[in-house]
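Asker: just coords:
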């Protein structure tokens, strides 16, 4: 270890034979990481909120289907799901559609990663939303119905606004996990941040892996901290005075 040649300026050096610089590769990887994570989060938040709400409805068939969805996507490892979406699905679909997915679909790696990560995270979001709704006093549901609201209106105007205030802290963790889990997308060829790190340390700068890995770790740390502060700001702005929500004392 004492003979290790430290070179923290490696990131500013030119990549041999490419005319590019290492920092440009990391910036490109960061862009794909953010795009993948944010796109997947939109899917996860919308779909997870819907599935989590359905799980609390009195219709046992709908609640059962929603529960099956959560158990399916939550209990299969993310990397396995990505492989299934990317490699298996085109083979089991009708030939014309499968050929389109393999040859003509724009940005197939990125789209597959967004869908796979979004569905995986949506199952976790659904569980948080369900927990938030179930944590509310039953009197709130009855009060909405007593006012003449339909079931849908009771959820929209009474239950969900309060439930989301409760689940903001656990949703913060899920939002941060989306950015960290996006690293798995390198397995299907998305050139995100971890992919670029492996490429730099494996093929172009194998003599300086510690510096590059440290820099990438700092970038992930900054992203996670930024998400944490953003969600903390949202929690402060949406909390109900006098109401004990998640993370409140």
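Answerer: It's in. Being a predicted model, the structure only gives us computed values, none of them experimental.
Asker: make it CA atoms for all contacts and neighbour counts henceforth
Answerer: OK.
Asker: So what's the residue count around residue 173?
Answerer: 14 (other Cα atoms under 10 Å).
Asker: How about stretch 31-49, which residues are buried there?
Answerer: For stretch 31-49, a neighbour-count test (16 or more other Cα atoms under 10 Å) marks 32-41, 43-45, 47-49 as buried.
Asker: Out of these, which is nearest to residue 169?
Answerer: Minimum distance to residue 169 across these is 14.0 Å, recorded for residue 45 (Cα to Cα).
Asker: gap between the closest one and residue 168?
Answerer: According to Cα to Cα, to the nearest Å, residue 45 and residue 168 sit 12 Å apart.
Asker: Which parts of this structure are helices?
Answerer: 22-54, 60-75, 78-83, 89-92, 95-99, 108-134, 138-146, 151-154, 160-181, 193-199, 209-238 (DSSP state H).
Asker: sorry, back to before: which one of the buried residues of stretch 31-49 is nearest to residue 234?
Answerer: Nearest member of these to residue 234, counting by Cα to Cα, is residue 45, at 15.1 Å.
Asker: which residues touch that closest one?
Answerer: Listed by Cα atoms under 8 Å, 6 or more residues apart in numbering, the contact set of residue 45 reads 122, 125.
Asker: any idea how far it is from residue 105?
Answerer: 25 Å.
Asker: excluding its backbone neighbours, what's nearest the residue nearest the centre of the chain?
Answerer: Taking Cα atoms, centre = their mean, the centroid of the chain lies closest to residue 178, which sits 2.7 Å from it. Nearest in space to residue 178, with sequence neighbours left out and distances taken as Cα to Cα, 6 or more residues apart in numbering, is residue 37 at 5.5 Å.
Asker: Second structure for comparison follows:
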């Protein structure tokens, strides 16, 4: 009974504190004559965003559409950042354990330098010291393939898709599903018979080869609009803004430094006898790392790797410092300044980042259970 009484008293105290804080906020909003609620959602935005994945304009778009523009920009940089940080981090982590002295020391220097410089300073470095000093549009640096580089970003040839290209996309999705199904079947067969199957070559044929064949049979339904160098500016092409590049590179390299240490710790956690047994069976260092060491190390790597993914997503909010239009910059910056409804803006933004983090944790926990040892 005593435990129940303590819990009831604690709930009453917490409820009173929440009620007091809410009442105080409501009274202050009334005193300052600030509107509350979500009626602003359908009001005209009156501002534009330079990078957007959905249609958005200053004249015909609403604050609700501005929210989705910022959300998609945040998801874009977070997804690409996770992929790049994983690739860089695993490469550097393995390199730290290399028998080559130069490679191991270079990897160590990368980790020690990147991890000990604040991320905000690194973003400023990439944006102000690397990208901003590039020549202006008139003196753009021409790269092979019709690519131009200047202080306004990177301009690529803009792909133009014909209607028949949708068959290529369908073939690509079927190839992904087929490669996953074959991988699951091959693992089951290997567990029964011990026979290995060429999973990599099969996946390559389904994901790359089959869409390529469909692309050729459909008459190559893809063309490119190349940027044209004018007297004062570039016209045409697909522009990637320097704010996006600086944020993506900064987040990826910074998080990769931590992932590298996670990978190194996971590999060192595998008993040395596993490597010796693989060598005794005639496996070389590459197959040993791929087939023996890393699969066992993943049980140690995945939990802290999940934390690094969550940190990357949350650190993307630093985009406001260099002007990248993510959710924080667009919604909690411009929209909040125009509407003044801080409670609603902050609550929505916090809820979005919480949801993204929970979904990421949920997906990684599922993967962690699949990689865990199955005990009898």
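Answerer: Structure's in. What do you need? What you see is a predicted model; the values in this text were computed from it and never measured.
Asker: between the helices of structure 1, which gets nearest to residue 2 of structure 1?
Answerer: Here helix 209-238 is closest among those (Cα to Cα), at 13.5 Å.
Asker: returning to that earlier point: which of the buried residues of stretch 31-49 of structure 1 sits closest to residue 189 of structure 1?
Answerer: residue 32 (11.4 Å).
Asker: Of the helices of structure 1, which is nearest residue 14 of structure 1?
Answerer: Distance to residue 14 of structure 1, taken as Cα to Cα, is lowest for helix 22-54 among the helices of structure 1, at 6.4 Å.
Asker: What is the corresponding segment of structure 2 for that closest one?
Answerer: Aligned using TM-score structural alignment, helix 22-54 of structure 1 spans residues 63-95 in structure 2.
Asker: try stretch 162-174 of structure 1
Answerer: With TM-score structural alignment as the criterion, stretch 162-174 of structure 1 aligns to 296-308.
Asker: starting at the chain centroid, how far to the matching stretch?
Answerer: Relative to the centre of its chain, stretch 296-308 of structure 2 is centred 17 Å away, using Cα atoms, centre = their mean, to the nearest Å.
Asker: now stretch 60-79 of structure 2
Answerer: Its chain's C-alpha centre lies 15 Å from the corresponding centre of stretch 60-79 of structure 2 when counted by Cα atoms, centre = their mean.
Asker: now stretch 121-134 of structure 1
Answerer: How far stretch 121-134 of structure 1 lies from its chain's middle: 14 Å, per Cα atoms, centre = their mean.
Asker: what's the answer for stretch 130-142 of structure 1, then?
Answerer: 26 Å.
Asker: what's the answer for stretch 139-156 of structure 2, then?
Answerer: Using Cα atoms, centre = their mean, the mean C-alpha position of stretch 139-156 of structure 2 is found 24 Å from that of the whole chain.
Asker: returning to what we had before: for the residue nearest to the centre of structure 1, what are its contacts?
Answerer: Applying Cα under 8 Å, 6+ apart, the residues near residue 178 of structure 1 are 37, 40, 41, 117, 121.
Asker: closest to residue 68 of structure 1 among these?
Answerer: Set against residue 68 of structure 1, the nearest of these by Cα to Cα is residue 121 (14.9 Å).
Asker: Map that closest one onto structure 2.
Answerer: Under TM-score structural alignment, residue 121 of structure 1 pairs with residue 255 in structure 2.
Asker: wait, isn't that match in contact with residue 87?
Answerer: No: using Cα atoms under 8 Å, residue 255 of structure 2 is not in contact with residue 87; the gap is 10.9 Å.
Asker: Just give me the neighbour total for residue 3 of structure 2.
Answerer: Neighbours of residue 3 of structure 2 (other Cα under 10 Å): 7.
Asker: Could you check how far the residue nearest to residue 178 of structure 1 is from residue 176 of structure 1?
Answerer: Applying Cα to Cα to residue 37 of structure 1 and residue 176 of structure 1 gives a distance of 9 Å.
Asker: same question, residue 105 of structure 1
Answerer: Counting by Cα to Cα - residue 105 of structure 1 and residue 176 of structure 1 are separated by 29 Å.
Asker: Those two: which is more packed in?
Answerer: Applying other Cα under 10 Å to residue 105 of structure 1 and residue 176 shows that residue 176 carries more neighbours, namely 21 against 13.
Asker: show me what contacts the more buried one?
Answerer: Counting by Cα under 8 Å, 6+ apart, residue 176 of structure 1 makes contact with 224, 227, 228.
Asker: Looking at structure 2, name the residue matched to the first one.
Answerer: Looking back up the chat, that one is residue 224 of structure 1. Residue 224 of structure 1 maps onto residue 357 in structure 2, by TM-score structural alignment.
Asker: How about its match: what's its closest non-neighbour residue?
Answerer: Nearest non-adjacent residue to residue 357 of structure 2, counting by Cα to Cα, 6+ apart: residue 310, 5.8 Å away.
Asker: for residue 70 of structure 2, same thing?
Answerer: Leaving aside its sequence neighbours, residue 70 of structure 2 sits nearest to residue 327 (Cα to Cα, 6+ apart; 3.9 Å).
Asker: burial count for the alignment partner in structure 1 of the one you found?
Answerer: Alignment note (TM-score structural alignment): residue 327 of structure 2 maps to residue 193 of structure 1. A count of neighbours around residue 193 of structure 1, defined by other Cα under 10 Å, yields 27.
Asker: Do I have it right that residue 193 of structure 1 meets residue 32?
Answerer: Yes: under the criterion of Cα under 8 Å, residue 193 of structure 1 makes contact with residue 32 at 7.3 Å.
Asker: and residue 31 of structure 2, how many neighbours does it have?
Answerer: 9.
Asker: what's the answer for residue 19 of structure 2, then?
Answerer: When neighbours are counted by other Cα under 10 Å, residue 19 of structure 2 comes out with 12.
Asker: ok, it to residue 26 of structure 2 distance?
Answerer: 11 Å.
Asker: Equivalent analysis for residue 252 of structure 2, please.
Answerer: Separation of residue 252 of structure 2 from residue 26 of structure 2 (Cα to Cα): 42 Å.
Asker: And those two? Which one has more around it.
Answerer: residue 252 (24 against 14).
Asker: which residues sit in contact with that one?
Answerer: Going by Cα under 8 Å, 6+ apart, residue 252 of structure 2 touches 81, 82, 84, 85, 88.
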